[in-house]
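**Q** Any chance you can model this:
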Amino acid sequence: MQTSRLLLPGLIEACHAVIVANADHLGALDRAIGDGDHGTNMKRGSEAVYAERDQLGGLPLPEAMERIGMLLVATIGGAAGPLYGTLLIEMGRRLRAGEVDVPLTETLPPAVEAVARRGRSQAGDKTLLDVLYAVQRAVLKRSPPAEVAVSATVAAQDTIAMKALRGRASFLGDRSIGHMDPGACSCALLTGSICRFLEEFPSA
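**A** Okay, the predicted model is just below:
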């Protein structure tokens, strides 16, 4: 946990960079099937976390994750803020409850289920959960970071063929088919960024 704590500012910088670089793309995806603000919202949330990266790096990892989750809930807005926030808050709480290093295989599944409950969604609903479940499967198989990243990318691509059953896109019915879910895309981008960072620091 100590190693991860020391690397947290770098992880925050990596995630911030990928969101800023893709904010327009995420906005375009959201304009096709939503209200068009996912890119702007994600950028605002990532900037809020980035601004506190040094302070976050000085906190114990469980507290840092909960703090990041609360920042995302407060700043992203829309549906994505509570979902991303729930994921990190729940993971932080699981780590805190363990009092010692807890593997990702134990912290991720209950956090993903908490997201599913918060969003009242499940696999196949065309949401970021489709990516989270794919990541969870790869993590439980103890796949290397590069394979986890591929799983996330493929899962995001798979949402193109899906009909949206949750969120604003669900009002489009069949017209939502043929468009990638913006939340799934941002989740895949963040996963890829985290995995690339961890490949450079395999001891994290």
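**Q** drop to CA atoms for contacts and neighbour counts, all remaining ones
**A** Noted.
**Q** from the chain's centre, how far out does stretch 2-18 sit?
**A** 14 Å (C-alpha atoms, centre = their mean, to the nearest Å).
**Q** Buried residues, stretch 194-204. List them.
**A** Within stretch 194-204, the residues scored as buried using 16 or more other C-alpha atoms under 10 Å are 194-198.
**Q** Ok, stretch 89-98 next?
**A** 89-96.
**Q** C-terminal to the longest helix seen in the chain, what's the next element?
**A** Counting residues, the longest helix found in the chain (DSSP state H) is helix 2-33. Later in the chain than helix 2-33, the nearest helix or strand by DSSP states H and E is helix 38-51.
**Q** Tell me the first helix or strand C-terminal of that next one.
**A** helix 53-57.
**Q** Against which helices or strands is that following helix packed?
**A** Judged by 3 or more C-alpha pairs under 8 Å, 6 or more residues apart in numbering; DSSP states H and E, the packing partners of helix 53-57 are helix 2-33, helix 61-75.
**Q** Tell me the helices and strands packed up against the helix or strand just after the last one.
**A** As assigned by DSSP H and E, the chain's next helix or strand after helix 61-75 is helix 80-98. Secondary-structure packing of helix 80-98 (3+ C-alpha pairs under 8 Å, 6+ apart): helix 61-75, helix 104-119.
**Q** which of those is buried the deepest?
**A** Most buried of the helices and strands packed on helix 80-98, by mean neighbour count (mean count of other C-alpha atoms under 10 Å): helix 61-75, with a mean of 21.
**Q** Just want the angle from that helix to helix 38-51.
**A** Angle of helix 61-75 versus helix 38-51, following axes from the mean of the first three to the mean of the last three C-alpha atoms, to 10 degrees, is 140 degrees.
**Q** structure for this one too, so we can compare:
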Amino acid sequence: MTEAMITKDKVLQWISALQSAYSENKAYLTQLDSAIGDADHGINMDRGFTTVKVDLEKTLPQDIGAILKTVAMTLIRTVGGASGPLYGTFFLRASTICPSKTEIGAAEVVQIFEAGLEGIIQRGKARLEDKTMVDALTPAVNAMKQALQQGNDLGTILQKGADAAEQGMKATIPLQARKGRASYLGERSIGHQDPGATSAYFLVKTAADTLGKF
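**A** This is a model prediction of the structure:
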């Protein structure tokens, strides 16, 4: 059976779906952030990806690597707090997996997420159970890699990643934050879902809903 390939247009659909997800969940993410952060995560993510959409329509990147690099540079330029540099690093590292390519397969999609996660860890110095986006992305990447090794199709690979990201997101609720603004609260950060892990879940979920559907 021939592997279904992800085209440049499909990647643009993913980024568009991300913009919609952050716009629709702006208030929810901000509400989560108001409990343990600066109450601006939803606002920042919505602003950043709305600008991304405009920039992509203006520049019309010719390949997948260029699309992901445009996303990265726009987020670094427009998103405040830690989110801009971290998500910007994710997409910048992701762009190095597919330079000049107009279509990619399942293995490269998984590599995009793996490279992005590695960039976030190096940039933010967060580990598992620090109550950050790493808690959603690490299990997601591990689940995707395992599903790929088992020979699953891309739709299954990404859905397993999304399911693992959701579990990781929910698992941040009982944790005490050890990184970022939330860490200043100490034990008072316990009992709240991490907004960064939540926005990271949307990153994987929208990929499953767009890249994983043919």
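**Q** And the TM-score between these chains?
**A** Once superposed, the chains reach a TM-score of 0.90 (TM-score structural alignment, normalised by the length of the first structure), with 201 aligned residues with a C-alpha RMSD of 2.3 Å.
**Q** circling back: would you tell me which of the helices and strands packed on helix 53-57 of the first structure gets closest to residue 128 of the first structure?
**A** Of all those, helix 2-33 sits nearest to residue 128 of the first structure, with 12.8 Å by C-alpha to C-alpha.
**Q** The closest one vs the second structure, mean deviation?
**A** Comparing helix 2-33 of the first structure with its match in the second structure after superposition yields a mean distance of 1.3 Å (mean C-alpha distance after the TM-score superposition for the first structure).
**Q** List the buried residues in that helix.
**A** Buried residues in helix 2-33 of the first structure, counting neighbours by 16+ other C-alpha under 10 Å, are found at 4-20, 22-30, 32-33.
**Q** same deal with stretch 41-60 of the second structure?
**A** 41-53, 55-56.
**Q** What lies in contact with that stretch?
**A** By C-alpha atoms under 8 Å, 6 or more residues apart in numbering, the residues outside stretch 41-60 of the second structure that reach it are 15-16, 18-19, 22-23, 25-30, 33, 67, 70-71, 74-75, 78-80, 83-84, 195-196.
**Q** tell me what the longest helix of the first structure is packed against?
**A** Packing partners of helix 2-33 of the first structure (3+ C-alpha pairs under 8 Å, 6+ apart): helix 38-51, helix 53-57, helix 61-75, helix 182-200.
**Q** Export the ones you listed as JSON lines, with columns for distance to residue 115 of the first structure.
**A** Shown next, in JSON lines, are these (distance: least, C-alpha to C-alpha, whole Å):
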{"stretch": "helix 38-51", "distance to residue 115 of the first structure": "17"}
{"stretch": "helix 53-57", "distance to residue 115 of the first structure": "23"}
{"stretch": "helix 61-75", "distance to residue 115 of the first structure": "12"}
{"stretch": "helix 182-200", "distance to residue 115 of the first structure": "13"}
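**Q** next one: the longest helix of the first structure to chain centre, how far?
**A** 9 Å.
**Q** now that helix against helix 61-75, angle please.
**A** Angle, helix 2-33 of the first structure to helix 61-75, by the same axes, to 10 degrees: 20 degrees.
**Q** what sits against the alignment partner in the first structure of residue 81 of the second structure?
**A** Aligned counterpart of residue 81 of the second structure in the first structure: residue 78 (TM-score structural alignment). Residues touching residue 78 of the first structure, when contacts are defined by C-alpha under 8 Å, 6+ apart, comprise residue 41.
**Q** so what corresponds to residue 48 of the first structure in the second structure?
**A** By TM-score structural alignment, residue 48 of the first structure lines up with residue 51 in the second structure.
**Q** From residue 103 of the second structure, how far off is that match?
**A** Distance, residue 51 of the second structure to residue 103 of the second structure, using C-alpha to C-alpha, to the nearest Å: 24 Å.
**Q** again, but for residue 165 of the second structure
**A** Taking C-alpha to C-alpha, one finds residue 165 of the second structure at 25 Å from residue 103 of the second structure.
**Q** Compare neighbour counts for these two and give me the winner.
**A** Under the criterion of other C-alpha atoms under 10 Å, the comparison of residue 165 of the second structure against residue 103 puts residue 165 first, with 31 against 18.
**Q** Does the aligned partner of the more buried one in the first structure belong to a helix, a strand or coil?
**A** With TM-score structural alignment as the criterion, the equivalent of residue 165 of the second structure in the first structure is residue 152. Reduced to three states with DSSP: H, G, I helix; E, B strand; the rest coil, the structure at residue 152 of the first structure is helix.
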